[in-house]
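Enquirer: Output the structure for:
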Amino acid sequence: MAMAGLRDELEALRKMAQEGDPVAQFNMGVRYANGQGVPQDLLEAARWYGAAADQGDAPAQFNLGLLFYQGQGVERSLEYAYELFRLAAVQGDARARAGLDAVLLELDALTRERLLRELPLPSTH
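Expert: Take a look at the predicted model:
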C-alpha cells in the first residue's frame, strides 16, 4: 500500500512538473539526483533542474551549477557553472556565492577576467 502511495505521489509531482511548476521541476531533479522513488539519473536530474532554473528557481540554478561544476551527469563546464551560480547568488543563495568562489579559483586568469567583466559578482549586503 505504501508503494502505491509513493508511486501516486511521484506521478502527481511529475504531472505538475510537466505542466511547468518550477518547484515540482526542482523536486523531480532532486529525486533523480538522489534516486528517490526513481533510478538515479544525473542527466535527467539536470534536465529537471534546467527547466526550473530557466524559470528563475534559485535552488535549481544552484543544483544545476553544481552538476556542471562537478561534471556529474553533464559535461563539466566551469563557465556555465559560474553563470548558474551567479543567477542563484543574485537571488541571495549563499551556497551559490561559495560556488562562484570555487569556480573562480579554478579558471585561468583570462577566462576569469572575461567572466568577471561580462557577469560581475553580485554585491553582498
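Enquirer: use CA for all of it now, contacts and neighbours both
Expert: OK.
Enquirer: give me every residue that touches the residue nearest the centre of the chain.
Expert: Residue closest to the average C-alpha location in the chain (C-alpha atoms, centre = their mean): Leu64, at 2.2 Å. Neighbour list for Leu64: Ala46, Tyr49, Gly50, Ala53, Ala81, Leu84 [criterion: C-alpha atoms under 8 Å, 6 or more residues apart in numbering].
Enquirer: Check the offset of the helix or strand containing Leu110 from the chain's centre.
Expert: Taking DSSP states H and E as the definition, Leu110 sits inside helix 109-118. Offset of helix 109-118 from its chain centre (C-alpha atoms, centre = their mean, to the nearest Å): 22 Å.
Enquirer: Second input sequence below; structure requested for side-by-side comparison:
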Amino acid sequence: MYSKILKILFFSNNGYFNWLCITALVAIGTFIWNVWFNKHKFKADLISKSRIEWMNQVRPLIAKYVAAVPMYIYMYNRYFIENNGSLKKLNYKMDEIEKLYNELNLYIPDTRGASCLN
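Expert: Here you go, the predicted structure:
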C-alpha cells in the first residue's frame, strides 16, 4: 500500500523521478520551521524589550540610592559627631532614601536577588 502511494508521489507515469513532490515537501517543512522559529523569536524579543525597559527605569533609582546613603552617613557624622550641620537637611536626606528604597521595592520582587536591599 505504501509503495503504491510512494510510486504515485515520487515517480511520473513514465517511471522518471518526480522532483516536484520533494520540492513541495521541503517547502512545507521550511514553512513549518519558519512559523515555529518566528513564534519563539517574537517571544524572546518581547522578553528582551521588557527587560531593557525595566533596566532603564531601575538603573537611575539604584544610582540615586547608592549615592544618597553615603551622603546621609556623612551628614549624620557631621551633625552628631562634629556638631555641625542641619537636622532638617539630615531628615530630608533620610526621607529621600526611604522614598528611593520604597520605589526600588516596587520594581524589584522580594526574592533572593533583592536581599541586598533589605
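Enquirer: TM-score for the pair, please.
Expert: Here the superposed chains carry a TM-score of 0.26, computed using TM-score structural alignment, normalised by the length of the second structure; 40 aligned residues with a C-alpha RMSD of 3.6 Å.
Enquirer: thinking again about what came up before, which element is the residue nearest to the centre of the first structure on?
Expert: Assigned by DSSP H and E, Leu64 of the first structure falls within helix 58-70.
Enquirer: Show me which residues of the next helix or strand after that helix are buried.
Expert: Once the chain leaves helix 58-70 of the first structure, the next helix or strand it forms, by DSSP H and E, is helix 78-90. The neighbour-count check on helix 78-90 of the first structure (16 or more other C-alpha atoms under 10 Å) flags 78-90 as buried.
Enquirer: do stretch 47-62 of the first structure as well
Expert: Residues 47-53, 57-62 are the ones in stretch 47-62 of the first structure that count as buried (16+ other C-alpha under 10 Å).
Enquirer: ok, back up a step: just want the angle from the helix holding Leu64 of the first structure to helix 78-90.
Expert: Interaxial angle of helix 58-70 of the first structure relative to helix 78-90 (axes from the mean of the first three to the mean of the last three C-alpha atoms, to 10 degrees): 160 degrees.
Enquirer: what's the offset of helix 58-70 of the first structure from the middle of its chain?
Expert: 3 Å.
Enquirer: same check, this time on stretch 60-70 of the second structure
Expert: Here the centre of stretch 60-70 of the second structure is set off from its chain's centre by 23 Å, with C-alpha atoms, centre = their mean.
Enquirer: Could you pull out the buried residues of it?
Expert: Going by neighbour count (16+ other C-alpha under 10 Å), the buried part of stretch 60-70 of the second structure is Leu61, Ile62, Tyr65, Ala68.
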